[in-house]
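# No sequence on hand, only this structure:
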């Protein structure tokens, strides 16, 4: 019986609390505008900037790395070549940049991931090795990380294509850049 009275008292207390809280505030409605502009990769607050002729912003506004004659910057008269050789290793320093132009004066953690072994990315000047995915970089306010690319075509047949997406994410939480 004491349990039933206790449960009844608990239910009564909850009903009183709900009634009291709903009496103080019932409803609010407001219409506000939100303005977000979608811009190409090279015009964002955290932007991606092509630094080599092999990297460019395509018609959809997306950073693209294209080492072939399909590249919009390709010019046969300048001797750019048509691709990479089989069984070779190429290092392209400063292929593209990732910059921090946020309004807040805070560093960001940039995490770049890819899933192929045919290329690796690195930050800054090539020092003899490129890291595995993911590449984690802290970019200071107003700064830019220069991302290089190592392409390893060992074991790839002539006329093989390497088609891969990379994912670039930026975080205000610098702990995302910890190993």
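The structure has been received and is ready for your questions. What you are looking at is a predicted structure, and each value in this text was computed from that prediction instead of being measured. Numbering: from 1, shown residues only.

# contacts, neighbours, all on C-alpha from now
Noted.

# what's the neighbour count on residue 107?
For residue 107, the tally of surrounding residues (other CA atoms under 10 Å) stands at 19.

# I misspoke; the intended subject was residue 99.
Neighbourhood size, residue 99 [other CA under 10 Å]: 23.

# Just say helix, strand or coil for residue 19.
Reduced to three states with DSSP: H, G, I helix; E, B strand; the rest coil, the structure at residue 19 is helix.

# dump the residue contacts of it.
Listed by CA atoms under 8 Å, 6 or more residues apart in numbering, residue 19 has no contact partners.

# Run through the residues that contact residue 55.
For residue 55, the residues meeting the contact criterion (CA under 8 Å, 6+ apart) are 63, 64, 65, 66, 95, 96.

# and here's the other structure:
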């Protein structure tokens, strides 16, 4: 009986030793500090760059496009005898080339696809590069940006149906993903 109990204890010991030596790691928990600094748009790795006086980076570091007398650059340019306008006329179509640029300065040296969309009042559309008579603005624009490249974006503003004193107001959304944009 003692032999059977001894053999049983030996087998149990071997099973415990084998189980303990073949265990897989299941869990670890630790607290660490994270330091992330918020920087203005013009210091980011995916950068929004104002290219015209009516586009600027505000005190919060955000790109603003303002074709009104409330533009932060308005009076400075006015004093230099350079006007940027007081707005757009009703029932008109305006084309503005090179309003802002989107650049790609990511460390990984990768291509990105930038999706640009406007939501708000009025008809605003976008195009890439120079405007030609064949250029068609789109409500949502996707542009492929190669490493180290800056893509210049223009805007078409259609004020049809608006009256003097009305305003177009809205938000530009930018969404970048890794890789080239898919062609439609």
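Cool, got the structure. Here the structure is a predicted model, which means the values were calculated and not measured.

# Tell me how they score on TM after superposing.
For this chain pair, the superposition-based TM-score is 0.80 by TM-score structural alignment, normalised by the length of the first structure; 160 aligned residues with a CA RMSD of 2.2 Å.

# returning to what we had before: next step: the contacts of residue 55 of the first structure restricted to strands.
Residues of the contacts of residue 55 of the first structure located in strands (DSSP state E): 63, 64, 65, 95, 96.

# For the contacts of residue 55 of the first structure, work out which two are farthest apart.
Across the contacts of residue 55 of the first structure, the two members that end up farthest from each other (CA to CA) are 66 and 96, 12.0 Å apart.

# So which of these two has more stuff around it?
Higher neighbour count among residue 66 of the first structure and residue 96: residue 96, with 26 against 18, using other CA under 10 Å.

# which residues does the alignment partner in the first structure of residue 65 of the second structure contact?
Under the alignment defined by TM-score structural alignment, residue 65 of the second structure is paired with residue 65 of the first structure. Listed by CA under 8 Å, 6+ apart, the contact set of residue 65 of the first structure reads 54, 55, 56.

# ditto for residue 145 of the first structure
Contacts for residue 145 of the first structure (CA under 8 Å, 6+ apart) come out as 97, 98, 99, 123, 124, 137, 139.

# before we move on, what about residue 58 of the first structure?
For residue 58 of the first structure, the residues meeting the contact criterion (CA under 8 Å, 6+ apart) are residue 64.

# That one and residue 135 of the first structure: what is the separation?
The gap separating residue 58 of the first structure from residue 135 of the first structure is 24 Å, by CA to CA, to the nearest Å.

# now swap in residue 160 of the first structure and tell me
If you measure residue 160 of the first structure against residue 135 of the first structure using CA to CA, the figure is 26 Å.

# quick one, which of these two is more surrounded?
Using other CA under 10 Å, the more surrounded residue of residue 160 of the first structure and residue 135 is residue 135, with 19 against 11.

# any idea what that one aligns with in the second structure?
Using TM-score structural alignment, the partner of residue 135 of the first structure in the second structure is residue 141.

# quick one: buried residues of the helix or strand where its match lies?
Element membership for residue 141 of the second structure (DSSP states H and E) is strand 140-145. For strand 140-145 of the second structure, the buried set under the neighbour-count rule, 16 or more other CA atoms under 10 Å, comprises 141, 142, 143, 144, 145.

# Now render those residues as a markdown table, adding distance to residue 50 of the second structure.
Below are these laid out as a markdown table (distance: CA to CA, whole Å):
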| residue | distance to residue 50 of the second structure |
| --- | --- |
| 141 | 18 |
| 142 | 18 |
| 143 | 17 |
| 144 | 19 |
| 145 | 17 |
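
# Of those, just say which sits nearest to residue 180 of the second structure.
Distance from residue 180 of the second structure was checked for each of these by CA to CA. The minimum falls on residue 144, at 5.3 Å.

# separation between the closest one and residue 115 of the second structure?
9 Å.

# Equivalent analysis for residue 142 of the second structure, please.
Using CA to CA, one gets 4 Å for the distance from residue 142 of the second structure to residue 115 of the second structure.

# quick revisit: mean per-residue distance, the strand holding residue 141 of the second structure versus the first structure.
For strand 140-145 of the second structure, the mean distance to aligned residues of the first structure following superposition is 0.7 Å (mean CA distance after the TM-score superposition for the first structure).

# quick check: angle from whichever helix or strand comes after that strand to strand 140-145?
Read in the C-terminal direction, the helix or strand following strand 140-145 of the second structure is strand 150-158, with elements assigned using DSSP H and E. Relative orientation of strand 150-158 of the second structure versus strand 140-145 (axes from the mean of the first three to the mean of the last three CA atoms, to 10 degrees): 160 degrees.

# What span of the first structure is strand 150-158 of the second structure aligned with?
Following TM-score structural alignment, the aligned partner range for strand 150-158 of the second structure in the first structure is 144-152.
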